[in-house]
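> Whatever this is, show me its structure:
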Amino acid sequence: MPLIDKIAWLHLHEGRILSTRSRGKDRYYLPGGKREPGETDAQTLLREIREELTVALDPASLQPRGVFTAPAHGHAPEVLVQMTLYAATYTGTLQPAAEIEEVVWLSYRHRPQVSAVDQLIFDWLHERGELVE
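Next comes the predicted model:
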């Protein structure tokens, strides 16, 4: 089965989760992206977040939060996305860059507006009491 390997940043603030929407997309996605050949998870995440949100993640603060797999939004039904999730602190000012059109803080009630893999993450965070209604 085809698998899209993605690395994403989990950033929570006051029970809400940082999310992004790319130009022309109808869903919100956790910030991050696909690794380039030879990149580690950390290298991928630091590069993607710098490109998308203009902030620098602190590599020493990276904490793995889980791996989630679901059908890839906008792809054939058999294509899956595997998202490896990391929390980390950052420096700088969050602002959309590159293909990102919108940066938002979502609560659990926004679950229908995110991709399938993000819905799994929303459920997991909500069950743990980390994501508010």
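> From now on I want contacts and neighbour counts done on CA atoms only, so please keep to that.
Noted.
> all strands of this structure, in order?
Here the chain has its strands, by DSSP state E, at 3-10, 12-13, 16-22, 32-34, 56-57, 63-71, 80-87, 90-91, 100-106.
> how far away is residue 104 from residue 12?
Distance, residue 104 to residue 12, using Cα to Cα, to the nearest Å: 11 Å.
> I'd like the structure of this one too, to check against the first:
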Amino acid sequence: MIDKIAWLHLVGGQVLGARSRGKTVFYLPGGKREPGETDTETLIREIREELTVEIDPASAEPAGTFEAQADGHGSGVVVRTTCYTAEYTGTLTASSEIDEIAWLGYADRDRVSAAGKIIFDHLRETGLLR
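This is a model prediction of the structure:
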């Protein structure tokens, strides 16, 4: 089981996606926790590293937990993605291992990870993703 914390940032019916260097699919920005980190601490650190913005910890709200086959791993390796919404300050900029960030709609579902597809379906069903 891979335990991932992700930032679910929606604007105008689109969600912010990130594509890592050397990868072809997009995912929600975020990553794995370090020992002893809380979800919020992981979210803040990962988003700072990947997108150079500061998450407001007081605004972080759970937005669902989703499980799927982990991309690039052997059969049966599952990624559990716990999503949070949160406000931020700064300018979104691809940094660290991120090659590209993009605003994605439901039509981009085929461009995201397996976990991303489940999240996209949920967002579409709840009317948040167009």
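> on that earlier part again, what is in contact with residue 104 and residue 12 of the first structure at once?
With contacts taken as Cα atoms under 8 Å, 6 or more residues apart in numbering, residue 104 of the first structure and residue 12 have residue 18 as neighbours in common.
> Which one's more surrounded, the two?
Neighbours were counted for residue 104 of the first structure and for residue 12 using other Cα atoms under 10 Å; residue 12 has more, 17 against 13.
> Aligned to that one, what sits in the second structure?
Counting by TM-score structural alignment, residue 12 of the first structure corresponds to residue 10 in the second structure.
> For that match, give its distance to residue 86 of the second structure.
To residue 86 of the second structure, residue 10 of the second structure is 10 Å away according to Cα to Cα.
> Ok, residue 42 of the second structure next?
Distance from residue 42 of the second structure to residue 86 of the second structure, by Cα to Cα: 13 Å.
> before we move on, back to that, nearest to residue 116 of the first structure among the strands of the first structure would be which one?
strand 63-71 (6.0 Å; Cα to Cα).
> The closest one vs the second structure, mean deviation?
Here the mean offset of strand 63-71 of the first structure against the second structure after fitting is 0.4 Å, by mean Cα distance after the TM-score superposition for the first structure.
> Would you mind measuring from residue 82 of the first structure to residue 56 of the first structure?
Noted for residue 82 of the first structure: a distance of 24 Å to residue 56 of the first structure, by Cα to Cα.
> neighbour-wise, which of those two wins?
Between residue 82 of the first structure and residue 56, counting by other Cα under 10 Å, residue 56 is the more crowded of the two (20 against 17).
> so that one makes contact with residue 91?
Yes. Between residue 56 of the first structure and residue 91 there is a contact under Cα atoms under 8 Å: 5.4 Å.
> how about the residue most central in space within the second structure, what does it touch?
For the second structure, the residue nearest the mean C-alpha position is residue 28 (2.0 Å; Cα atoms, centre = their mean). Counting by Cα under 8 Å, 6+ apart, residue 28 of the second structure touches 6-8, 16-18, 116.
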